[in-house]
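Asks: Fold the following for me, if possible:
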Amino acid sequence: MNCPYTTLPASSFWRQAVAERSTSELDPHLTARLRFGPDQRIASAGSCFAQHISRALKARGYNYYVTETAPGYLSPEQEERFGYGIFSARYGNIYSTLQLLQLLQRAFGGFQPADQFWTDPDGRVFDLLRPRITPKGFVSMVEAEADLKQHLRAVRKLIETADVFIFTLGLTESWVSKLDGTVYPTCPGCGSAGDYDDARYAFHNLSVTETTGYLAEAINLMSAANPRLQIILTVSPVPLAATMESRHVMQATTYSKSVLRVAAEEMVRRYDNVHYFASYEIITNAKNAGAYFADDARSVTPEGVARAMNLFFAHFTAESAGATARSAGDGAGKRPAAPSVEPQIVCDEDEFYRALAASRKS
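Replies: Sure, this is the predicted structure:
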């Protein structure tokens, strides 16, 4: 029979690769082109789900690279409250590809936002691009600007000296400044710093072309600053908490995640130093039937996180030898899985919607 499909491996066929396998055996990866070791500098950024990767890297003894460290007098609880160590620098959640691009442009001197700081009635100053790093704000604009200058130096150092940069794409829905297109992690004034003003801020849902274009610009900028940098892209499996589009939130989620997945695929096809980790497919595939989501059908369970992280290390590190098939099952031959209770994830988006839900009840 002269048919090209006859020579394909089992992984190419749904029946053999999915239907005939148990949930614990499902693995949407083939052999990764990138492997990193415990001595390499591994940095990360992205949406809330990205924090699971940084925590797993630390827990397994890898060199999670942080260039913006906390003052020695802060306790571990205070460090987290002020945004230290959650990501490789103190930038908070980065949800969209435009947000990532603008952060890099600011760090390398190519963009200066026109509307970044907000002063509350008590005179405290907040950075609208990092609304949760100072829960009570800065005491003055001088302090805020000094902190920002130090932060951008840390971001630049991070990109110039890291070996691997992992970015988790989270959203396409964004809020931007009408003055100059500055993009914010959440809508100013909605559960966080700032005052919402429809004359100053606008909702914008990034298209496929925009999402892909901004991500390509970001990769070009990082690669120019650090030619040896390897980049791993992944898509958060967490659905949207709410949408500004005039359609059901399930449709809005499908659109957003589809666009992000396409953008990641385009980058892998376009750049030799870009790789993809299938966290989205691991958590949301039909075989799981929602087993890796909590009762709210949105929060990923500790078991789901453990499964995703075990596969991540199985494919991108030296732990890969023999670990893939066992990574969710009996625990043999692999490092400890995630604890039964996950630590609190710091998420600008969730803080926003908690405040919104409270206001709607009042």
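Asks: For the rest of this, base every contact and every neighbour count on C-alpha atoms.
Replies: Will do.
Asks: got the end-to-end distance for stretch 30-45?
Replies: One end of stretch 30-45 sits 24 Å from the other (CA to CA, to the nearest Å).
Asks: List the buried residues in stretch 205-218.
Replies: 205-206, 208, 210-218 (16 or more other CA atoms under 10 Å).
Asks: As JSON lines, those residues with distance to residue 8 and secondary structure would be great.
Replies: As requested, the buried residues of stretch 205-218 are exported to JSON lines (distance: CA to CA, whole Å; DSSP: H, G, I helix; E, B strand; the rest coil):
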{"residue": "205", "distance to residue 8": "39", "secondary structure": "strand"}
{"residue": "206", "distance to residue 8": "37", "secondary structure": "coil"}
{"residue": "208", "distance to residue 8": "31", "secondary structure": "helix"}
{"residue": "210", "distance to residue 8": "35", "secondary structure": "helix"}
{"residue": "211", "distance to residue 8": "33", "secondary structure": "helix"}
{"residue": "212", "distance to residue 8": "30", "secondary structure": "helix"}
{"residue": "213", "distance to residue 8": "33", "secondary structure": "helix"}
{"residue": "214", "distance to residue 8": "35", "secondary structure": "helix"}
{"residue": "215", "distance to residue 8": "32", "secondary structure": "helix"}
{"residue": "216", "distance to residue 8": "32", "secondary structure": "helix"}
{"residue": "217", "distance to residue 8": "36", "secondary structure": "helix"}
{"residue": "218", "distance to residue 8": "35", "secondary structure": "helix"}
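Asks: can you count the residues close to residue 285?
Replies: 16 (other CA atoms under 10 Å).
Asks: where's it relative to residue 183, distance?
Replies: The value you get for residue 285 to residue 183, if CA to CA is used, is 31 Å.
Asks: Can you list the buried residues in stretch 241-253?
Replies: 249, 252-253.
Asks: Proceed likewise with the subsequent sequence, for comparison:
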Amino acid sequence: MKIEYDAGTALSIMRGNPVRGWTSGKAERMAKSRLTTGDFVQIEHKPKFQIDPSWPIFTMGSCFAREVENVLMMRGLSLVTRGHGVPAEHFETWDATTGRGGGAAGGELSRGALNKYSVRSMTHELKRVLLDESYPHDGLIELAPDQWFDPHASGLRLLDRETAFANRQRLSAATATIKQARICFFTLGLTETWLDAETGLAMNAHPGPAWLARMPERFRFIDYGYEATLADMLQIISMIREHCHPEMRFVVTVSPVPLGATFKDADVIVANSGSKSVLRAVAEELFRRFDFVDYFPSYEIVLNSPRALAFQEDQLHVARDMVSCVMSHFERSYLSGEAARSEAA
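Replies: Reported below is the predicted structural model:
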């Protein structure tokens, strides 16, 4: 959807925008100045709407979405997936010696399994709970005798049938909490996706290189482009507004967490840029089309902040202080106006 103004309107908008210039305008508002402070970058964001602090929030997306959830809960906001998850000892990262893994201690439920990396896998998960779509074996794959893999989860190890299917029910129940929400926060992660050729379902994660090599005909790689990704997001938004709150509002962002590795014949840095560019373009189109969809620039805030501050040592995961900075910006954008009105009342 294009944006078009006559010359007079365009000039008026430009002159009224204090952060319009890269090297022009007030010194402290120029992009050049804001990008060279050595601190977290400050980006001006004008939200389309305010969020009532009492609104239940549903989040979906990559591991960055889990970091967002943690901050939302710390701020006392209503997160509908709170208390949902999978036992920590069922994760690949579980360490029996320390009793920790999956982002939680033994006996605790971790939301890490809820990570959704591709838009197509998000679509399948939502169809499961909103359209009652059913899949063979609930979508799980038996890779070895009584060793089940959930391709729609994240980070879980192979488990026996009873345990794997119980976890699948836990995860579906977590996704179903979207029916209680008033606002959805979607973090778009990547475009590179793996398909289960036997079921035709997009997997959230593949079972690992060894299993891919053993079952080359079952698993297929696909890198979704702009048209397919936009179509998926349009379907998601329509489905949610039809089967959940009819006036659901959406905040969409792009995860700053890069590809861990690419399956394309390209430098991972270049492949990551291409993937994020597609997702950013989709988010922009949704922002332009709907007054109930806003784009929040967490991607730009992180990527334009000094890398030493923005990322952990692995240069993959976003640093906690950076997440806190992003969410403070989110609060100022979407919650401060509502809070001010409440105080005035």
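Asks: Fetch the TM-score of the aligned pair.
Replies: After superposition, the two chains reach a TM-score (TM-score structural alignment, normalised by the length of the second structure) of 0.78; 312 aligned residues with a CA RMSD of 3.4 Å.
Asks: Out of the buried residues of stretch 241-253 of the first structure, flag the one nearest to residue 19 of the first structure.
Replies: Using CA to CA, residue 253 is the member of those that lies nearest residue 19 of the first structure, at 25.6 Å.
Asks: was I right about that closest one contacting residue 239?
Replies: Yes: Residue 253 of the first structure is within contact range of residue 239, at 5.7 Å (criterion: CA atoms under 8 Å).
Asks: Show me which of the buried residues of stretch 241-253 of the first structure is closest to residue 42 of the first structure.
Replies: The closest of these, once distances to residue 42 of the first structure are taken by CA to CA, is residue 253, at 29.4 Å.
Asks: Which helix or which strand is home to the equivalent of that closest one over in the second structure?
Replies: In the second structure, the residue paired with residue 253 of the first structure is residue 272, using TM-score structural alignment. Per DSSP states H and E, residue 272 of the second structure falls inside helix 268-289.
Asks: what sits against the counterpart of residue 121 of the second structure in the first structure?
Replies: Structural correspondence for residue 121 of the second structure with respect to the first structure (TM-score structural alignment): residue 99. Counting by CA atoms under 8 Å, 6 or more residues apart in numbering, residue 99 of the first structure touches 183-185.
Asks: can we see that at 10 Å?
Replies: Counting by CA atoms under 10 Å, 6 or more residues apart in numbering, residue 99 of the first structure makes contact with 46, 93, 105, 129, 174, 176, 182-185, 214-215, 218.
Asks: Also residue 230 of the first structure?
Replies: 34-36, 42, 162-166, 219, 222-223, 272-275.
Asks: For the most centrally placed residue in the first structure, give its distance to residue 195 of the first structure.
Replies: By CA atoms, centre = their mean, the first structure has its centre lying nearest to residue 46, at 2.4 Å. Plainly put, residue 46 of the first structure is 25 Å away from residue 195 of the first structure if you go by CA to CA.
Asks: about what we covered before: list buried residues within the contacts of residue 230 of the first structure.
Replies: Buried, going by 16+ other CA under 10 Å: 34-36, 42, 162-166, 219, 222-223, 273-275, out of the contacts of residue 230 of the first structure.
Asks: which residue sits closest to the alignment partner in the second structure of residue 31 of the first structure, ignoring its sequence neighbours?
Replies: In the second structure, residue 31 of the first structure lines up with residue 46, judged by TM-score structural alignment. Spatial nearest neighbour of residue 46 of the second structure, excluding adjacent residues (CA to CA, 6 or more residues apart in numbering): residue 333 at 6.9 Å.
Asks: would you list every one of the strands in the second structure?
Replies: 57-61, 86-87, 100-101, 104-105, 109-110, 141-144, 147-149, 183-188, 192-196, 201-203, 219-223, 249-254, 293-295 (DSSP state E).
Asks: Mind putting those into JSON lines with distance to residue 313 of the second structure?
Replies: Below are the strands of the second structure laid out as JSON lines (distance: least, CA to CA, whole Å):
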{"stretch": "strand 57-61", "distance to residue 313 of the second structure": "23"}
{"stretch": "strand 86-87", "distance to residue 313 of the second structure": "27"}
{"stretch": "strand 100-101", "distance to residue 313 of the second structure": "19"}
{"stretch": "strand 104-105", "distance to residue 313 of the second structure": "21"}
{"stretch": "strand 109-110", "distance to residue 313 of the second structure": "23"}
{"stretch": "strand 141-144", "distance to residue 313 of the second structure": "34"}
{"stretch": "strand 147-149", "distance to residue 313 of the second structure": "30"}
{"stretch": "strand 183-188", "distance to residue 313 of the second structure": "22"}
{"stretch": "strand 192-196", "distance to residue 313 of the second structure": "24"}
{"stretch": "strand 201-203", "distance to residue 313 of the second structure": "29"}
{"stretch": "strand 219-223", "distance to residue 313 of the second structure": "28"}
{"stretch": "strand 249-254", "distance to residue 313 of the second structure": "21"}
{"stretch": "strand 293-295", "distance to residue 313 of the second structure": "28"}
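Asks: Who are the contact partners of the aligned partner of residue 57 of the first structure in the second structure?
Replies: Applying TM-score structural alignment, one finds that residue 57 of the first structure aligns to residue 72 in the second structure. Listed by CA under 10 Å, 6+ apart, the contact partners of residue 72 of the second structure are 57, 66, 78-79, 324, 327-328, 330-331.
Asks: Fine, thanks again, bye for now.
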